[in-house]
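J.: Task: produce atomic coordinates for the following.
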Amino acid sequence: MRSRFSLRPFIIITVILIAAMFYSLPYYVSKPGMAKELEPIINVENGQDESGSFMLTTVRMGQANIYSYLAAKLSKYQEIYPIDMIRDKKETDEEYNARQLHMMEGSKENAIETAFHKARLPVHYRYKGVYILEVVPGMPAEGKLKTGDKIFKVDGQIFDSAEKFTDYVRKKHVGDSISLTYSRDGKTRQVKMALKKFKDDPSKVGVGIGLVDDKDIITNPHVKINTDEIGGPSAGLMFSLEIYNQLTKEDLTKGYQIAGTGTISPDGIVVPIGGIEQKIIAADKAGAEIFFAPNEKGAADSNYRAAVKTAKDIGTKMKIVPVDTFDQAVRYLSKLRQKT
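T.: From the prediction side, this is the model:
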């Protein structure tokens, strides 16, 4: 009998500890992820080989439980973010992940466009509609539409780009209704909503959805990028460098292991990202010798300055290179001596 009662506290504590693993806190934790070579991921038809490699860098991001929260508090290179800094309060994990994957698709398109323009090769698009990237809380679309829905008709008219959709809605007024035809899980649906003013910008009206084009990019030579479940836009700069390197005869890697980060715009502007400190650690562990960091035109709190500080803290020999544009990165690599 005494034996049975002595086990009870142990069982209770065990149950509590296990339950704590599954109890989610209203925070996200980010930690160093991986640095992954891009040549196996990106294939340009009849592309050139390279002696070194370009690498994308990632962070591992997940909603915190008690243990991961405490571990992040004790770690210098893990960050804790309130949940509303990462996703809307009513946005599900599924919707958040879908938004990240759509952002990755946009990053690929921008990278291809940047690299092909630099190589003076044409790029064409085949538009198929628009995807919902986010739903604004408190607006008419909340509870009716969700991230990942594909809209292909508005008031019976076909709009093949987000820009055309926005232009159409912009001409309407508060209280006007629009009918949206969309697909979800392979099924076609229809919903009617009245337009409303946006709280953060009363001069604009809408139903409260952020859109991204659903389009195929057409190039010659063909480019295939296989990112699996990697989400977000921050690999854009490194994508564009890898694509351009395969398009041209000169090998920009010169035998070096080159990592970096930064969103890329279609015109080649490098945009800052989050988690630069964790990405420096990931790149260093992977043996990177050069790391491109968004310079933000020399801002005091730029990604580049944070990257330099982290590199110094961990004692890496990796060279941190500031860039504001894709062209700056290419110029830097063109001046490198071939590694022997």
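J.: From here on, just use CA atoms for contacts and neighbour counts.
T.: OK.
J.: just checking, what packs against the longest helix seen in the chain?
T.: The longest helix of the chain (DSSP state H) is helix 93-118. Applying 3 or more C-alpha pairs under 8 Å, 6 or more residues apart in numbering; DSSP states H and E, we find helix 93-118 packed against strand 123-135, helix 236-247, strand 263-264.
J.: Next, the angle from the first one to helix 93-118.
T.: If I follow you right, that is strand 123-135. 160 degrees (axes from the mean of the first three to the mean of the last three C-alpha atoms, to 10 degrees).
J.: Tell me the spacing between the spatially most central residue of the chain and residue 27.
T.: With distances taken as C-alpha atoms, centre = their mean, residue 232 lies nearest the centre of the chain, 1.2 Å away. Per C-alpha to C-alpha, to the nearest Å, residue 232 is found 19 Å from residue 27.
J.: cool, residue 37 as well?
T.: Separation of residue 37 from residue 27 (C-alpha to C-alpha) stands at 31 Å.
J.: Could you do residue 308 as well?
T.: Taking C-alpha to C-alpha as the measure, residue 308 falls 27 Å from residue 27.
J.: Between these two, which is the more surrounded one?
T.: Each of residue 308 and residue 27 has its neighbours counted (other C-alpha atoms under 10 Å); residue 308 has more, 21 against 17.
J.: how many other residues sit next to residue 191?
T.: 13.
J.: one more to line up against the first:
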Amino acid sequence: MSRRALTLLIAGFLVLALGVIGAMQRVPYVVLSPGPTENTIGEVDKKPVISIKDHQTYPTSGALSLVTVAYQGGPSARIDLLTALRGWIDPTVAVVPEETIFAPDRSAQQVEEENTVEMTNSQETATAAALNELKIPFRMIVTVGATQKDRPAEGKLQVGDVIDSVDGKPATNADVVSDTVRAHKPGEAVVFGVTRGSEKHEVSVPTVAGPEGQALVGVEMRSAYKFPFKVDINVGDVGGPSAGLMFSLGILDKLTPGELTGGKKIAGTGTIDEKGQVGPIGGIAQKMVGAKDSGATIFLTPAANCAEAMRAVPEGLRLVRADSLHSAVEALDALRTGQGNVPACEAG
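T.: Sure, this is the predicted structure:
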């Protein structure tokens, strides 16, 4: 065998060996890639993404699409080295350390469950933001999320109870309930006025001393909203809070005459609070790729993500800065009519 042939044989063997090692070697990284998009004024599995009952709705057109990020990897399903290397080469995906997605004390299942809870909360908050924008009144309610084992509330308060009052004071939010309970001396009773199903009850619950000596009853509360009509949101397996802005816009579009999009395909992202303020999200680069692939030409971008977005925006996708739900609506009005200001992202 010639020296040249031997060199090629050895090189080929080394490449094969490295390939086998790369395929077997698991690494603590996660690959983030563009996930599916869903039109909030469209349908999923032949069902409307947003359904509104007992209130006038109006026709819509175009798209107001939420965008998502898919991930591959995690503590229980680590990717191999070759997958990570391919990700580092591909400009449309990101390879990040595992701990940026999965906290050391959280399993993949726990992360999924937390994302589901965040999505549910996001939907309620998005509805509240839309109704606030339209000046449609609603109220906040406090419900029993859980009772702690071997604490006084166990067996007296039930999951799902709506706490209407505490010691005769309206329970306008969870802080009012907590502060009223803590104002007692341990051993004193607290009287809760609750709605259970369709019935109202007064429930007396004794207090005990907590770790720092404060009075407590052992109830975990959840704040929720009581809306004057039903808003259902159906997005399948999508999780997390980052679709809040697009949910609010979809609800607004259905509740108001005229078409918010002007027939255009618009995508966007951003968390939202009940006052309509838009917050930052993660995975902006992958979400923009998903938006472009879905046919969107305009991308509503949280102000805090603008600098990052400008460094990775796909060609043909126009970034519109969204500081709040109100400013996003104004921007869409300006895009549709050709009049008014359309706030743009600026390099940071």
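J.: Tell me how they score on TM after superposing.
T.: After superposition, the two chains reach a TM-score of 0.68 (TM-score structural alignment, normalised by the length of structure 1), with 268 aligned residues with a C-alpha RMSD of 3.6 Å.
J.: re earlier: from the chain's centroid, how far away is the longest helix of structure 1?
T.: Between the centre of helix 93-118 of structure 1 and the centre of its chain there are 7 Å (C-alpha atoms, centre = their mean, to the nearest Å).
J.: and that helix with helix 236-247, angle?
T.: Using the same axes, to 10 degrees: helix 93-118 of structure 1 against helix 236-247 is 40 degrees.
J.: In structure 2, which residue range corresponds to helix 93-118 of structure 1?
T.: Matched against structure 2 by TM-score structural alignment, helix 93-118 of structure 1 falls on residues 108-133.
J.: Mind listing what's buried along that stretch?
T.: The neighbour-count check on stretch 108-133 of structure 2 (16 or more other C-alpha atoms under 10 Å) flags 108, 111-112, 115-116, 119-131, 133 as buried.
J.: Same question for stretch 224-240 of structure 2.
T.: Neighbour-count burial for stretch 224-240 of structure 2 [16+ other C-alpha under 10 Å]: 224, 227, 231, 233-235, 238-240.
J.: wait, what's in contact with whichever residue in structure 2 pairs up with residue 218 of structure 1?
T.: Under the alignment (TM-score structural alignment), residue 218 of structure 1 pairs with residue 227 of structure 2. Contacts for residue 227 of structure 2 (C-alpha atoms under 8 Å, 6 or more residues apart in numbering) come out as 137-139.
J.: Show the residue spans covered by the helices in the stretch 151-300 of structure 1.
T.: 162-170, 236-247, 276-285 (DSSP state H, counting those that start in this stretch).
J.: which stretch among those comes nearest residue 19 of structure 1?
T.: Closest of those to residue 19 of structure 1 is helix 276-285, at 28.9 Å (criterion: C-alpha to C-alpha).
J.: After superposing, tell me the mean distance of the closest one to structure 2.
T.: Once superposed with structure 2, the aligned residues differ from helix 276-285 of structure 1 by a mean of 0.4 Å; criterion: mean C-alpha distance after the TM-score superposition for structure 1.
J.: can you pull the contacts of the nearest residue to residue 114 of structure 2 once chain neighbours are set aside?
T.: Nearest residue to residue 114 of structure 2, sequence neighbours excluded (C-alpha to C-alpha, 6 or more residues apart in numbering): residue 240, at 7.8 Å. By C-alpha under 8 Å, 6+ apart, the contact list for residue 240 of structure 2 reads 114-119, 122.
J.: before we move on, what about residue 273 of structure 2?
T.: Residue 273 of structure 2 touches 125-126, 129, counting by C-alpha under 8 Å, 6+ apart.
J.: what's the counterpart of it in structure 1?
T.: Match for residue 273 of structure 2 (TM-score structural alignment): residue 265.
J.: if I look at that match, how far off is residue 154 of structure 1?
T.: Residue 265 of structure 1 is 28 Å from residue 154 of structure 1, by C-alpha to C-alpha.
J.: same check, this time on residue 244 of structure 1
T.: Distance from residue 244 of structure 1 to residue 154 of structure 1, counting by C-alpha to C-alpha: 38 Å.
J.: With neighbour numbers in mind, choose between these two.
T.: Taking other C-alpha under 10 Å, residue 244 of structure 1 and residue 154 do not tie; residue 244 has more neighbours (26 against 19).
J.: ok, that one - contacts?
T.: If a contact means C-alpha under 8 Å, 6+ apart, then residue 244 of structure 1 has 115-116, 118-119 as its contacts.
J.: please redo it, this time with the cut-off set to 7 Å
T.: Contacts for residue 244 of structure 1 (C-alpha atoms under 7 Å, 6 or more residues apart in numbering) come out as 115-116, 119.
J.: likewise residue 280 of structure 2?
T.: Contacts of residue 280 of structure 2 (C-alpha under 7 Å, 6+ apart): 270-271, 302, 304-305.
J.: Using PyMOL, define a selection of the buried residues within those.
T.: Per 16+ other C-alpha under 10 Å, the buried members of the contacts of residue 280 of structure 2 correspond to this PyMOL selection:
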select buried, resi 270+271+302+304+305
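J.: can you tell me which of the contacts of residue 280 of structure 2 lies nearest to residue 215 of structure 2?
T.: Nearest to residue 215 of structure 2 out of those is residue 271 (C-alpha to C-alpha; 35.3 Å).
J.: separation between the closest one and residue 89 of structure 2?
T.: From residue 271 of structure 2 to residue 89 of structure 2 the distance is 30 Å (C-alpha to C-alpha).
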